[in-house]
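Undergrad: Structure of the sequence below:
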Amino acid sequence: MSQYKSGVLFTVVGALLWGISGTSGQFLLQHRGLTSGWLVAVRMLMAGLILLALCYKKEKDGIFRVWKYKRDRLDMFLFAALGLSFCQYTYFATISHSNAGTATVLQFLAPVLIMIYLSVKNRKLPRTTEVTAIIFAVAGIFLLATHGRFDSLAISQEALMYGLLSAVSVVIYNLQPARLIKNYGTLLSLGWGMLIGGVLLSIVYQPWRIIGTWDIAAFAALLVIILLGTVISFSLYLEGVHRIGATVGSLLSSAEPLSATFLSVFWLGTSLHWTDLVGIALILSTVFLLTLKPKPMKSSDIIQTEPNI
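TA: Sure, this is the predicted structure:
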């Protein structure tokens, strides 16, 4: 399998797991009384510790090399605070004020923002296939979330604010950690980013103070969020972006609402509307389109694999 196709696979699987995580988060926030800040703090702390433990098993004290250079320390702090923490908090805050589908729709403004940023930076218009992919993906997500009715996406002012901030944060964590992943790899960069972000959030949300109603279902949902929706999903997604670039990677994240939709069908007994099927077809056609017509790999958009330190 080529680097591009494996990157597509990693990105899509990571996005699918995010959909499962978002639905599990909605269950905890709306049915078990948790808050978005508490949930994200616990999620990031646990995921960071797990990732760093895996890295330590392989690299031992080498995991601390991230802190050797001042620029890397600054990049790591920005990645943790403005990328990971900000992204997860605003996403789950949007869910708490609306639902996982609405949060996904608002967050999916990110590919447009990324494409605009890279087009301006590289002084080059987006390719036709990328523009077509955005149209298909946004249309598919719209159909999944609203069944084609413009009046059904009625959200609060808080949900709109957090959703737009969530889209901005996605741009940051797609583009900002490029040097870190290039120099230290996906798992180590993600592990430190998660741990630092979790510590920062813990100052405000105090995860040691247990809140909400806890039963087997709540614990299972939390484990899904930490392991599948954080450790594995972020690792796969960032590695995918590492191989195929931020623009295509963010487009392929449109696979996220697919898993959320199917999970709601099998878990909550939701029936599929014909517009859901059309939306799913549009999103899958986006993945197929980008796989057949890969974007040329450029240093300005794709993180190189060779370490330079």
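Undergrad: drop to CA atoms for contacts and neighbour counts, all remaining ones
TA: Noted.
Undergrad: Which helix or strand lies directly C-terminal to the host helix or strand of residue 105?
TA: Per DSSP states H and E, residue 105 falls inside helix 100-107. Downstream of helix 100-107, the first helix or strand assigned by DSSP H and E is helix 110-122.
Undergrad: The helix or strand following that next one to helix 110-122, inter-axis angle?
TA: The C-terminal neighbour of helix 110-122 among helices and strands, as given by DSSP H and E, is helix 128-146. Counting by axes from the mean of the first three to the mean of the last three CA atoms, to 10 degrees, helix 128-146 lies at 160 degrees to helix 110-122.
Undergrad: Residue 270: how many residues sit nearby?
TA: For residue 270, the neighbour count with other CA atoms under 10 Å is 12.
Undergrad: got a list of what it touches?
TA: residue 264 (CA atoms under 8 Å, 6 or more residues apart in numbering).
Undergrad: gap between it and residue 221?
TA: Remark: distance between residue 270 and residue 221 (CA to CA, to the nearest Å) = 19 Å.
Undergrad: Likewise for residue 11?
TA: Per CA to CA, residue 11 is found 22 Å from residue 221.
Undergrad: residues in contact with the residue sitting furthest away from the middle of the chain?
TA: Distance from the C-alpha centroid of the chain, by CA atoms, centre = their mean, peaks at residue 61 (28.9 Å). Counting by CA under 8 Å, 6+ apart, residue 61 touches no other residue.
Undergrad: Number of residues surrounding residue 190?
TA: With other CA under 10 Å as criterion, residue 190 counts 28.
Undergrad: Would you indicate which residues of the longest helix anywhere in the chain are buried?
TA: Using DSSP state H to define each element, the chain has its longest helix at helix 3-31. Across helix 3-31, burial judged by 16 or more other CA atoms under 10 Å covers 4-5, 7-29.
Undergrad: one more, for comparison:
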Amino acid sequence: MSQRAPGTGVGLWFALASAATFGTSGPFAKSLLVEGWSSGAVVLLRVAGAALALAVPTALAMRGRWHLLRRNAGAVLAYGAVAVAGCQVTYFYAVQRLDVGVALLLEYLGVVLVVLWVWLRTRRAPGALTGAGVVLAVLGLALVLDLSGQSSPDLVGVVWGLLAATGLATYFVLAAHDSGLPPVALAGLGMVAGAVVLGVLGLVGVLPMRFVASDVALRGDELPWWVAIGELALVAAAAAYLLGIVAARSLGSTVASFVGLTEVLFAVLFAWVLLAELPGAMQLGGGVLILLGVVAVRAGEVRRAQRLAAAAADTEADFPLPTGVA
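TA: Below is the predicted model of the structure:
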């Protein structure tokens, strides 16, 4: 009878929920960008709104634990500046020049960076199935980008997408690290740090801030701009980041990052429904390969966990611990 790590099934559902909520960000953000909003302005309001939404839960979770913030100040700042602010700004710049699905698939090259990071840190090469999953994901990305050159994407948009990939890799690695901070606190404090960084960059003129108080078009209907901002802040930021942190701590950075690839499928679906934007057959074929990569990585990680558990059980049987040793 197979054994499953406690919480793994629940963590998988959290990861899928996080991917779905993240997947709504592209269409809602693009509806603002086409009206003249700058990426910095959209992200600032999104992150600041999420910080406000998580303020009370964060304060309650940190009650009596504020020393953990001092101990992890650097990680919280990196999470807010790179994984939250940097990743979102660069992704929205990519969305301005590319289809939502293509921009997001470029960003998800970050999952390959996660595998490489874990490989370098642990000095252990990924297993065969994990490696096969990486290959399938890269092949899928090649199809999405149409490397044959028949319909090459905007190169500037591609660069922004690759920069977003770095931020995504940082997000998965930092979210999976159990620093002792409650997940809601890491999400809330990260949003505060990200909002502060964006505000400072906007004040000094490094990051353009352009706000446009006009309606946005979604599904052919006109909606107030604050509806789009509210969705980005409450659903695609506060809920999405919190769910993602819980999932990463349950599944680990590698598996969580690959399950998170389903965000691409959700984003394509939402872009189709809300913006009437649908990738071509080649891009959809790439999405299928990416899904196969997710399945391969998931199977590889489960098999590796079972081997490690079996090895630990054998070691304990050969060298039993004295009573009372934790």
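Undergrad: Can you check which part of structure 2 stretch 188-201 of structure 1 sits on?
TA: Aligned using TM-score structural alignment, stretch 188-201 of structure 1 spans residues 185-198 in structure 2.
Undergrad: May I see the buried residues of stretch 79-86 of structure 1?
TA: Neighbour counts over stretch 79-86 of structure 1 (16+ other CA under 10 Å) mark 79-86 as buried.
Undergrad: Which of those fall in helices?
TA: Per DSSP H, the buried residues of stretch 79-86 of structure 1 map to helices at residue 86.
Undergrad: Which one of the buried residues of stretch 79-86 of structure 1 is nearest to residue 71 of structure 1?
TA: Checking the buried residues of stretch 79-86 of structure 1 against residue 71 of structure 1 by CA to CA gives residue 79 as the nearest, at 12.1 Å.
Undergrad: shouldn't that closest one be in contact with residue 194?
TA: No: look at residue 79 of structure 1 against residue 194 with CA atoms under 8 Å: they stay out of range, at 9.1 Å.
Undergrad: which one is residue 205 of structure 1 nearest to, not counting chain neighbours?
TA: residue 38 (5.3 Å; CA to CA, 6 or more residues apart in numbering).
Undergrad: counterpart of the one you found in structure 2?
TA: Counting by TM-score structural alignment, the partner of residue 38 of structure 1 is residue 41.
Undergrad: Can you spell out which helices and strands pack onto whichever strand or helix holds that match?
TA: With secondary structure defined by DSSP H and E, residue 41 of structure 2 is part of helix 39-53. Counting by 3 or more CA pairs under 8 Å, 6 or more residues apart in numbering; DSSP states H and E, the packing neighbours recorded for helix 39-53 of structure 2 are helix 25-33, helix 87-97, helix 183-203, helix 225-233.
Undergrad: Could you dump the ones you listed into JSON lines with distance to residue 151 of structure 2 added?
TA: Formatted as JSON lines, the helices and strands packed on helix 39-53 of structure 2 follow (distance: least, CA to CA, whole Å):
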{"stretch": "helix 25-33", "distance to residue 151 of structure 2": "21"}
{"stretch": "helix 87-97", "distance to residue 151 of structure 2": "14"}
{"stretch": "helix 183-203", "distance to residue 151 of structure 2": "34"}
{"stretch": "helix 225-233", "distance to residue 151 of structure 2": "31"}
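Undergrad: Residue 282 of structure 2: which of these is closest?
TA: Nearest to residue 282 of structure 2, of all the helices and strands packed on helix 39-53 of structure 2, is helix 87-97, at 19.1 Å by CA to CA.
Undergrad: That closest one vs structure 1, average offset?
TA: Compared with structure 1 after the fit, helix 87-97 of structure 2 shows a mean deviation of 1.7 Å (mean CA distance after the TM-score superposition for structure 1).
Undergrad: what angle do that helix and helix 100-107 make?
TA: Helix 87-97 of structure 2 and helix 100-107 are oriented at 140 degrees to each other (the same axes, to 10 degrees).
Undergrad: which other residues reach helix 87-97 of structure 2?
TA: Contacts to helix 87-97 of structure 2, defined as CA under 8 Å, 6+ apart, come from residues 26, 29-30, 33-34, 39-40, 43, 103-104, 107, 154, 156-161, 163-168.
Undergrad: Next: stretch 24-37 of structure 2.
TA: By CA under 8 Å, 6+ apart, stretch 24-37 of structure 2 touches 39, 42, 92, 95-96, 100, 209-212, 214, 216-218, 225, 228-229, 231-232, 236, 266-267, 270-271, 274-275.
Undergrad: helix or strand for residue 315 of structure 2, which one?
TA: When elements are assigned from DSSP H and E, residue 315 of structure 2 belongs to helix 281-318.
Undergrad: name the helices or strands packed onto that helix?
TA: Judged by 3+ CA pairs under 8 Å, 6+ apart, helix 281-318 of structure 2 is in contact with helix 128-145, helix 253-259, helix 262-275.
Undergrad: can you tell me which of those helices comes nearest to residue 118 of structure 2?
TA: The closest approach between residue 118 of structure 2 and any of those, judged by CA to CA, belongs to helix 253-259 at 7.9 Å.
Undergrad: Check the mean deviation of that closest one from structure 1.
TA: With mean CA distance after the TM-score superposition for structure 1, helix 253-259 of structure 2 departs from structure 1 by a mean of 1.4 Å once superposed.
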